[in-house]
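> this one's sequence-less:
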């Protein structure tokens, strides 16, 4: 099992897919890494030599911000917004959608499970 940037890469997957297990590397970055190091598309992680794994590790360390450093930067950016008290910071603080989505319906991922309001009954005449 290859270990890159502190993450165990699954051995039976293609290299381009396996690199996506690293936080901060998506489809386009994984493809460009394979292109730069001239790794074939059909190569699996368990078929990589130690030299190729070392090259991938060095390239990621030098050119990309991944895992802990990236997570830290993202959380610091959110903390800065919250401390400023700007609109986006307030939305983060309250756990509501930040980018203008509607909240009258939906937004359950951010708001959590819906809570029923007790004692609300229809008025009958």
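That came in fine, so what should we check first? Quick caveat: nothing in here was measured; it's all calculated off a predicted structure.

> hey, let's count contacts and neighbours off CA atoms from now on
Will do.

> For the most centrally placed residue in the chain, give me its contacts.
Nearest to the mean C-alpha position of the chain, by CA atoms, centre = their mean, lies residue 23 at 5.6 Å. Applying CA atoms under 8 Å, 6 or more residues apart in numbering to residue 23 gives the contacts 66, 67, 70.

> what secondary structure does it sit in?
Assigned with DSSP: H, G, I helix; E, B strand; the rest coil, residue 23 falls in the coil class.

> what's the answer for residue 83, then?
In terms of secondary structure, residue 83 is helix; the call rests on three-state DSSP.

> Now do the helices in this structure.
Taking DSSP state H as the criterion, the chain contains helices spanning 15-18, 27-36, 50-63, 67-84, 87-94, 108-111.

> this is the other structure I want to compare:
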């Protein structure tokens, strides 16, 4: 294929991916897919991870799309982003808006049960045990006022 025949946008999982990038890098444009997951998806689809996404034929793109959809069933439990769902108890790998809605739902659930992390989220403080005495101070003035002569 020549450069004229490259697809500049490839649509997978309701996301427009950059066709000028390699398959492994382009797949990270989908929320919920990082470098490790994209490498696994290309291996499951049988596609070269270093091939340019826009130069692939429709069959390869379909295989990648199918691998993204069936990722949860083909990998072990520790490779998904929700190994045990709170409500169903099954392993799931959420992508795109499903992932952002699930994270928002988790935070709201923590706020509702008034656990430590939920209270920290509510008050806008650090959640993961970082120190707050000197770092994370936002909205304050910087510097010292000089005395008038």
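Right, received. Where do you want to start? All of these numbers come straight from a predicted model, not from anything done at the bench.

> returning to that earlier point: could you identify which of the contacts of residue 23 of structure 1 has the most neighbours?
Counting neighbours by other CA atoms under 10 Å, residue 66 comes out on top of the contacts of residue 23 of structure 1 with 17 neighbours.

> who touches the aligned residue in structure 2 for that residue in this structure?
Aligned counterpart of residue 66 of structure 1 in structure 2: residue 95 (TM-score structural alignment). The neighbourhood of residue 95 of structure 2, defined by CA under 8 Å, 6+ apart, consists of 30, 31, 32, 33.

> in structure 2, which of the contacts of residue 23 of structure 1 remain in contact?
For those, the subset whose aligned partners also touch in structure 2 (both residues aligned by TM-score structural alignment, their matches' CA atoms under 8 Å) is 66, 67, 70.

> closest to residue 81 of structure 1 among the residues you listed?
The shortest separation between residue 81 of structure 1 and any of these is 16.9 Å, and it belongs to residue 70 (by CA to CA).

> Who are the contact partners of residue 55 of structure 1?
Listed by CA under 8 Å, 6+ apart, the contact set of residue 55 of structure 1 reads residue 37.

> Residue 21 of structure 2 maps to what in structure 1?
For residue 21 of structure 2, the aligned position in structure 1 is occupied by residue 13, per TM-score structural alignment.

> Can you tell me the number of residues neighbouring its match?
Burial of residue 13 of structure 1 is recorded as 15 neighbouring residues (other CA under 10 Å).

> roughly how far apart are the nearest residue to it once chain neighbours are set aside and residue 59 of structure 1?
Once flanking residues are discounted, residue 13 of structure 1 sits nearest to residue 44: 5.6 Å by CA to CA, 6 or more residues apart in numbering. Shown here: residue 44 of structure 1 relative to residue 59 of structure 1, a distance of 19 Å by CA to CA, to the nearest Å.

> more crowded one of these two?
The residue with more neighbours, out of residue 44 of structure 1 and residue 59 and counting by other CA under 10 Å, is residue 44; that gives 18 against 14.

> Please tell me I have it right and the more buried one contacts residue 10.
No - Residue 44 of structure 1 is not in contact with residue 10 according to CA atoms under 8 Å; the separation is 9.5 Å.
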